[in-house]
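> Dropping the sequence and predicted coords here.
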Amino acid sequence: MLHLHHSLRTALRRTARAGAALIAAAFVLASAGAIYEAAGNWIDARRFPQQGRSIQIGSLRLNLDCSGRGGITVILDSGMGGPALDWILVQPEVAKFTRVCSYDRAGYGWSDASPEPRTSRQIAGELKSLLDAAGEKGPFVMVGHSFGGYNVRVFAGRYPRDVAGMVLVDASHPDEGSRTDAVLSGAQLARQQQDERRDETWEQITEPLTIHLGIRRATVALGRKPSRHLSRRLQEEFLYLENMPKFMRTVRQEDAMFKISGVQAVAAGPLGERPLIVLTAGKPYEPDPLLTPQQIERQANIWIRELQVEEMRLSTRGEQIVVPDSTHDMPQDRPDAIVSAIHGVWTSVR
């Protein structure tokens, strides 16, 4: 019995030592990660200065980046998770024929995060205040990519005199989820929803730690696919902006309000006779591995031939242009198609 007690105490001591060693190792790794993150932020903040200028609207400072000259100004609104930098391949080309402004919505890039709900109505109001404070005069040609499509539609509904025309770039549709999910079986839909809930819960739990310890910086850097459209420096700048703690919080907040924003876009009503070009991506973005090729094709047809056509019909002067070699990331895949569409609408209203 004494031998057993001695052995147990020895085992406990060994376990304690091993545990202490693991804790020490974890502390060293955590410290190294925190130093890596702090150093990365310090370097990036100096490598990537603000593009644009900060404008005070109420308690917020929002970043507005305008260039070019012209009678009618073009306003660019990015998709969910997209800073003003999303338009880096589009804006310089538009600036060759007119004035054009991109901006960081609250919570992205060089703009402050906002305590207000991230609905399209709130965002449209902030954009209006930003343009007024900056002295930018309408009417504008509004351009919205993805979720930005909701925002510019709501903007047009709230401030009709400020909108001369519109370009929707593979823009979100309020019924996209229900209509494309209709091709899934019950089991597939349940699995998809389960995966989404698990991923969301895991992100909320781990995000503060992964950012502080530099884990997110490392995984995003390693996981980002090389782009044939963007230079290495631009890709690193995107990484810097996406690694800001406010970035993922804002993405989640916009996503949580996505359905409400869709309802607000519908309530904004049609555009009447104002010119509209709807650009539609012809290539699947990230096909769901749970789906069969037939289901993927059916979803693509619903998107291209139904949902996007319905958006074209928002205007009596609406036109749809399918861009066959572009994914949803059209601002990087085919910026020339966007520039051409903007020029077409701008020419018809100037």
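Perfect, thanks for sending it.
> going forward, measure contacts between C-alpha atoms and count neighbours the same way
Noted.
> Check which helices and strands the helix ranked longest in the chain sits against.
In terms of residue count, the longest helix belonging to the chain (DSSP state H) is helix 2-47. Applying 3 or more C-alpha pairs under 8 Å, 6 or more residues apart in numbering; DSSP states H and E, we find helix 2-47 packed against helix 186-212, helix 232-242.
> Which strands or helices does the helix or strand immediately after that helix in the chain pack on?
On the C-terminal side of helix 2-47, the nearest following helix or strand under DSSP states H and E is strand 53-57. Using 3+ C-alpha pairs under 8 Å, 6+ apart, the elements in contact with strand 53-57 are strand 60-67, helix 120-134.
> Would you mind measuring from E196 to L189?
11 Å (C-alpha to C-alpha, to the nearest Å).
> Name the residue in those two with the higher neighbour count.
Remark: of E196 and L189, L189 carries more neighbours, 15 against 12, as counted by other C-alpha atoms under 10 Å.
> The closest residue to that one other than its chain neighbours and V278, how far apart?
Nearest non-adjacent residue to L189, counting by C-alpha to C-alpha, 6 or more residues apart in numbering: D181, 7.2 Å away. Using C-alpha to C-alpha, D181 is found at 23 Å from V278.
> And for S261?
Going from S261 to V278 by C-alpha to C-alpha gives 19 Å.
> So for these two, which residue has more residues nearby?
V278 (27 against 24).
> so the more buried one sits right up against H173, yeah?
No. Using C-alpha atoms under 8 Å, V278 is not in contact with H173, being 11.8 Å away.
> Between those two, which contacts overlap?
Common neighbours of V278 and H173, counting by C-alpha atoms under 8 Å, 6 or more residues apart in numbering, are Q308, E311.
> Relative to V143, which of the helices and strands packed on strand 53-57 is closest?
Taking C-alpha to C-alpha, helix 120-134 is the member of these nearest to V143, at 12.8 Å.
> okay, now the one to match up with it:
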Amino acid sequence: MNAADVVRTEGSHVTTLGGRQVHLEVAPGLGEDLGTPIMLVPGCAVPSYAFRPVRTAMPGRWFVAIDRPGMVETPWPGRLPTLAEEVATLLELCEALGQPPVVVAHSMAGPHVEALVRQHPGSVSGLVLLDASIELDAKPAPAALDRAWLAASRLALEGSRLPPFALAASLSTRVAVWSQSHRLPIDYDRPPGTDDLFRRPDTLASVVAEQAAYADQLADLQTLLETTTWPGTPSVVLTAGSRAAWVRKQRVLAHRVGGRQVVVERSRHLMMLDRPDVVAEAVLGLLPEDERGTTPA
């Protein structure tokens, strides 16, 4: 299937977007009129299925969630991802949808989507940023550090083939989710397949590579901020309210994208798990008025 067919076909798919293999999880809604697509873009080390509580809170909508290369069923490309690559992949997904989606971007995906909107005005109809990454004075990493991180990614790829390494990595993700969620205890029930996912060599290598790419991607976005203006895309910035300094930093982001900031109580970083109701409310507010109150028929 081509990408335009994939994004309208329910289920789990691997396709090529922006020259890279990605995984999509699609819920095409009800009936022939799918309504406005809602594109879900998770942060680093967060799989697409983390957004399922948001989908449950908005039944009958057309959702397309993306996993970047290396996560779920795709291979790690063997390099540190660039902001330009992320933008190219997201742009091709928007084009496959056939109409500008409302995009929900979490954490590190926030800069990716902000760059997309700045470089391609009109590609997105609305934007919800979930505790999105922001640096007020971003600078690229030294080349030597990038090389070291790439070596670390390759080490993760090879090392995770050893059972003790893979087990330790899987346990560390459980601790990370527990520490970043207000709702989930450390012994929470994982969705089927999660343990296997975070023992995959390609998953672990991609997580290290994405973390390593953070400084360069934010520096590239900083350059865009100096050469572009926000095109007026309606935006909502949802901020976990656990730290006052972070709330202030996110206020700068909201101003930058001309958006409304909402401080979300009883939520940590994994807001799609802690407060899917607030995320759904923000998305509904960005949909056309005739789509807000009812499930598409």
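Yep, that arrived. Since the model is a prediction, treat every value here as computed from it, not as a measurement.
> Drop the TM-score for these two in here.
With the length set by TM-score structural alignment, normalised by the length of structure 2, the two chains reach a TM-score of 0.75; 261 aligned residues with a C-alpha RMSD of 3.3 Å.
> Determine the longest helix present in structure 2.
helix 201-227.
> ok, the counterpart of N243 of structure 1 in structure 2 - contacts?
Counting by TM-score structural alignment, N243 of structure 1 corresponds to R199 in structure 2. When contacts are counted by C-alpha under 8 Å, 6+ apart, R199 of structure 2 touches S160, A166, L167, A169, S170.
> and of those residues, the nearest to A138 of structure 2?
The closest of these, once distances to A138 of structure 2 are taken by C-alpha to C-alpha, is A169, at 29.0 Å.
> from what I can see the closest one touches F198, true?
Yes. Counting by C-alpha under 8 Å, F198 is a contact partner of A169 of structure 2 at 6.8 Å.
> In terms of neighbours, single out the busier of those two.
A count of neighbours by other C-alpha under 10 Å puts F198 above the other of A169 of structure 2 and F198, at 26 against 18.
> Tell me where structure 2 has helices.
3-6, 52-57, 83-97, 109-119, 143-159, 163-180, 194-197, 201-227, 244-256, 271-274, 276-286, 289-292.
> okay, these in a markdown table with distance to V26 of structure 2 next?
Shown next, in a markdown table, are the helices of structure 2 (distance: least, C-alpha to C-alpha, whole Å):
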| stretch | distance to V26 of structure 2 |
| --- | --- |
| helix 3-6 | 8 |
| helix 52-57 | 11 |
| helix 83-97 | 11 |
| helix 109-119 | 19 |
| helix 143-159 | 28 |
| helix 163-180 | 24 |
| helix 194-197 | 18 |
| helix 201-227 | 21 |
| helix 244-256 | 29 |
| helix 271-274 | 17 |
| helix 276-286 | 17 |
| helix 289-292 | 19 |
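> Roughly how far does C66 of structure 1 sit from D86 of structure 1?
Using C-alpha to C-alpha, C66 of structure 1 is found at 14 Å from D86 of structure 1.
> Check E319 of structure 1 too.
Distance of E319 of structure 1 to D86 of structure 1, given as C-alpha to C-alpha: 24 Å.
> higher neighbour count, those two?
For E319 of structure 1 and D86, the more surrounded residue by other C-alpha under 10 Å is D86, and the numbers stand at 23 against 18.
> thought that one was touching S78?
Yes. Contact status for D86 of structure 1 versus S78: in contact at 6.7 Å, counting by C-alpha under 8 Å.
> Distance-wise, check E135 of structure 2 relative to S107 of structure 2.
Taking C-alpha to C-alpha, one finds E135 of structure 2 at 12 Å from S107 of structure 2.
> now T203 of structure 2
Distance of T203 of structure 2 to S107 of structure 2, given as C-alpha to C-alpha: 18 Å.
> more crowded one of the two?
Higher neighbour count among T203 of structure 2 and S107: T203, with 27 against 21, using other C-alpha under 10 Å.
> Would you format the helices and strands packed on helix 2-47 of structure 1 as JSON lines with distance to S7 of structure 1 included?
Formatted as JSON lines, the helices and strands packed on helix 2-47 of structure 1 follow (distance: least, C-alpha to C-alpha, whole Å):
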{"stretch": "helix 186-212", "distance to S7 of structure 1": "39"}
{"stretch": "helix 232-242", "distance to S7 of structure 1": "53"}
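> what's the closest of those to R105 of structure 1?
Across the helices and strands packed on helix 2-47 of structure 1, R105 of structure 1 has its closest neighbour in helix 232-242 (12.7 Å, C-alpha to C-alpha).
> Buried residues of the closest one, list them for me.
Neighbour counts over helix 232-242 of structure 1 (16 or more other C-alpha atoms under 10 Å) mark Q235, E236, E237, F238, L239, Y240, L241, E242 as buried.
> That helix packs against which elements?
Secondary-structure packing of helix 232-242 of structure 1 (3+ C-alpha pairs under 8 Å, 6+ apart): helix 2-47, helix 215-223.
> quick one: what's aligned to F165 of structure 2 in structure 1?
In structure 1, F165 of structure 2 lands on R216 (TM-score structural alignment).
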